[in-house]
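Novice: Here's a sequence, model it:
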Amino acid sequence: MSQTLHFFIEDSLLYAEEFFSGLGKITRFKGREVTADEIKDADFLLTRSTTKVNENLLNKCTKLQFVGTATAGYNHIDADYLASVNIPWLPASGCNADAVCDYVLSSAFNLANKYGFELKEKKIGIVGVGQIGSRLVKRFGALGCEVVEYDPVRAESDPSYTSSEFEQILECDLITCHVPYVKTGKHATHHLFNLDTLNKLKPRTILINACRGEVVNNKELLTAFEQGIDLRVVLDVFENEPQIELGLLPYLEFGTPHIAGHSLEGKARGTEILYKLICERLNLPVEIKLEDLLPSMALDHMVVTDNYKLSQRQYRALINLVYDIRNDDIDFRMGLAQNSESFDRLRKEYSIRRELTSLNLTCDQSLFKTFTDLGFKTKLK
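Specialist: The predicted structure follows:
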């Protein structure tokens, strides 16, 4: 490269120095405080969701080549403005998908233990079969569950994919939502679950929302609970965050402050994805791997006995060893009890957890595929 490239990188991107210091000069900035003058010399701008990327921020940039966000979501990016000034941009699609899947699995296994049922006997409905939903299809399939997929948008764009009808989702025993927020139109997801649809669910249906708060009408969900509906609901996202409907908390099985995707691997993977994208743009080899940077867990390797048949309780113990949603639920309720307006603080101060991929399992052929499909890092004996 004939001249030194200047990377302006939000201070919350993990491992940025390790990935980008060999490509150019790095300047860190605070997402909520950054100004147009501060980043005017940027060749590359790398952010997370706290940086609002729009004309006000970029109007003094004269040589900006690329904007990247190390997040799967991109509501903070003014895509129309970037297109109007011919600045390419990309999100880190799928960076936290495994973390969200871990969240859903921990919810499902802990509720199965609490209420005494076998997951493999339940019908699972997955609303939105993209980066997260497709992984969950594999994970629940590994447990022997019948899985119903609902993604009409994907069906329209992919002739090889067939979506179930939404009415089939409403017949499932466990429903988990992983769709973007679409307010209007043919496939709107705004209030997909409202008083009408909630009342169509079977008693004791498990409903998990770990995508966008507006997918579930929170006020009508509270009304349904107050009217005596028998549902088991897990919410990681709420309408009107951070001013959430506190009246829901006593009715929820688990509640958390929008942290389903907040794992060390998920955050760091966002940085790695941007590194690979930029290497591709600069026609440079990818020389750094995330797996070489991540720390080991205190217990990072287990060996499973040959021909051992694990019970559901043992699978739950393995998952909870890495991530147990019950702890986050307790912290959430305690935090809000101390200060009802602490949602943002609880999210910001959340202790980053690890993913199932951080636990290495050595096993024989009989368990290899199941462990791999569940999300563990697996090695054959």
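Novice: CA atoms for contacts and neighbours, from now on please.
Specialist: Fine.
Novice: List the contacts of the residue most central in space within the chain.
Specialist: Closest to where the C-alpha atoms of the chain average out (Cα atoms, centre = their mean) is G261, at 3.4 Å. For G261, the contacting residues are 96-100, 103, by Cα atoms under 8 Å, 6 or more residues apart in numbering.
Novice: Quick check: buried residues in the helix or strand harbouring L274?
Specialist: Secondary structure assignment for L274, by DSSP states H and E: helix 264-281. For helix 264-281, a neighbour-count test (16 or more other Cα atoms under 10 Å) marks 264-279 as buried.
Novice: one more to line up against the first:
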Amino acid sequence: MIIVADENIPLLEPFFGDLGEVRRVPGRAMTAADVREADILLVRSVTRVDQRLLAGSRVRFVGTATIGTDHIEHGWLDAQGIRFEAAPGCNANSVVEYVLSVLVLHAQRQGLADWTSLSVGIVGAGNVGGALARTLAGLGFAVRVNDPPRQARDPGGDYVSLAEALACDVVSLHTPLTTCGSDPTYQLLGASELARLRAGQLLINTGRGEVIDGSALLRRLQAANAPEVVLDVWENEPAIAPELVSRVWLGTPHIAGYSLEGKARGTEMLYQAVCRLQGVAPTRELGQLLPEPPLERLCFTGSAQDFTAVATAVNACYDPRSDDARLRYTMRLAATHRAAAFDGLRKHYPVRREHASVTVTLAEANESLRRTFRALGFRLEA
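Specialist: The predicted structure is shown next:
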């Protein structure tokens, strides 16, 4: 069995080596010739999987190691009898921790001693948005969730309008990209929605770049009383607009879900799907394959202040300012090189581990701080 896979999917050989021959190819440049002999195709969001890619191949299974599936032509796959699997929720925790790190930095810039005094509007309550809402609520934040499709299925749920979500101190976008239906998300935030945002507010987008009208956002950021904006996803990736990068507070190259655990969890989910397809029992588990983390333990003395300790721990695991600096550097390159440099930042992304890889030791019995660290996902020394 031949398995063709995006070269950026981690742990391919440890998971799939016993199932067949693994052939790595660049995901964005993947061609019909690359997949013609494949039985299994494994991709990420940068590969458009459609008739043009697969016609004439012997592919019988397609898996994407991502939550989103808007890069997949589902109807054509169904018509050809090609089985498809995604990895829903694989990197949800990674994105949640990305947002938490941004919130820490925002609270510090605002001079807040209590970051939970911020209200957070979450637009899109799927795997990522739902996990973020639960984490923030567990930490004590006031959370307001907007998700019209879910509200239609659950009229009694605790949902708010988009306008109410946009009125929060922080707005975090986690919608898929859809262009049809009763609630399309393409350019969900246009000029009129962006005009509602005020100075001091924070807008974070880790969903899909096209959910925001990029031209309208640039105009809003050039106007008075502009909000702070953090973008991890962009229109027209990888050829993103340097003018917009220069205006946002923080910009990162579509890596919010790029913790090692988040990426490898997607690989494991596809491995399990292929095992089911082949009728064999899985023999590999993610916990067996993850390497030792570079940071293993954090110790706080009795003099540590609660938010200071939290900020130290969260930023020790991940500080988005380093990714922001690398992205801004690529925008200084010649226009013909920027897109490749954007992809290069993702391909050669440094190892980032999740909170659960770190054990926190507290010198004194501070039950409030212990609850906070538990809610953040850190391990606590008994």
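Novice: Can you pull the TM-score for these?
Specialist: The TM-score (TM-score structural alignment, normalised by the length of structure 1) is 0.88; 374 aligned residues with a Cα RMSD of 2.6 Å.
Novice: What range does the helix holding L274 of structure 1 cover in structure 2?
Specialist: Per TM-score structural alignment, the counterpart of helix 264-281 of structure 1 in structure 2 is residues 260-277.
Novice: Next: stretch 164-181 of structure 1.
Specialist: Taking TM-score structural alignment, stretch 164-181 of structure 1 hits residues 160-177 over in structure 2.
Novice: quick one: contacts of that stretch?
Specialist: 68, 70, 118-126, 128-129, 144-147, 184-186, 193, 196-197, 200-208, 210-211.
Novice: swap in stretch 281-299 of structure 1?
Specialist: 15, 19, 265, 268-269, 272, 276, 279, 358-359.
Novice: any idea which of the residues you listed is closest to L64 of structure 1?
Specialist: C279 (16.0 Å; Cα to Cα).
Novice: follow-up on the earlier one: among the contacts of stretch 160-177 of structure 2, which ones are buried?
Specialist: So, by 16+ other Cα under 10 Å, the buried ones in these are 68, 118-126, 128-129, 144-147, 185-186, 193, 197, 201-208, 210-211.
Novice: Next, count neighbours for G213 of structure 1.
Specialist: 21 (other Cα atoms under 10 Å).
Novice: So V129 of structure 1 sits against V148, correct?
Specialist: No. Counting by Cα atoms under 8 Å, V129 of structure 1 stays clear of V148, with 10.2 Å between them.
Novice: where do the strands sit along structure 1?
Specialist: With strands called from DSSP state E, structure 1 shows them at 5-10, 24-29, 44-47, 66-69, 89-91, 123-127, 146-150, 174-177, 205-209, 231-235, 254-255, 301-303, 360-363, 377-380.
Novice: Mind checking these for the one nearest to L336 of structure 1?
Specialist: strand 254-255 (10.9 Å).
Novice: residue range for that closest one in structure 2?
Specialist: Under TM-score structural alignment, the match for strand 254-255 of structure 1 is residues 250-251.
Novice: mean offset of the matching stretch relative to structure 1 (after superposition)
Specialist: Superposing on structure 1 places stretch 250-251 of structure 2 at an average distance of 0.9 Å from its equivalents, by mean Cα distance after the TM-score superposition for structure 1.
Novice: which residues of the stretch 1-150 of structure 1 fall in helices?
Specialist: 16-20, 55-58, 79-84, 97-115, 131-142 (DSSP state H, counting those that start in this stretch).
Novice: what stretch of structure 2 does the first one fall on?
Specialist: Against structure 2, the aligned range for helix 16-20 of structure 1 is residues 12-16 (TM-score structural alignment).
Novice: The matching stretch: which residues count as buried?
Specialist: 12, 15-16.
Novice: Just want the angle from the helix holding L274 of structure 1 to helix 97-115.
Specialist: 160 degrees (axes from the mean of the first three to the mean of the last three Cα atoms, to 10 degrees).
Novice: Show me how far helix 264-281 of structure 1 is from its chain's centre.
Specialist: 16 Å (Cα atoms, centre = their mean, to the nearest Å).
Novice: superposed on structure 2, where does it end up, distance-wise?
Specialist: Looks like 1.6 Å for helix 264-281 of structure 1 (mean Cα distance after the TM-score superposition for structure 1).
Novice: Quick one: neighbours of V153 of structure 1, just the number.
Specialist: Neighbours around V153 of structure 1, by other Cα under 10 Å: 13.
Novice: just to revisit the earlier point, please tabulate the strands of structure 1 in CSV and include distance to D331 of structure 1 as additional columns.
Specialist: Shown next, in CSV, are those (distance: least, Cα to Cα, whole Å):
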stretch, distance to D331 of structure 1
strand 5-10, 28
strand 24-29, 30
strand 44-47, 28
strand 66-69, 29
strand 89-91, 30
strand 123-127, 27
strand 146-150, 32
strand 174-177, 23
strand 205-209, 19
strand 231-235, 14
strand 254-255, 10
strand 301-303, 28
strand 360-363, 28
strand 377-380, 28
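Novice: These: which one's closest to E341 of structure 1?
Specialist: Comparing the strands of structure 1 by Cα to Cα, strand 254-255 comes nearest, at 15.1 Å.
Novice: so what secondary structure elements neighbour the closest one?
Specialist: For strand 254-255 of structure 1, the packing partners by 3 or more Cα pairs under 8 Å, 6 or more residues apart in numbering; DSSP states H and E come out as strand 231-235, helix 325-338.
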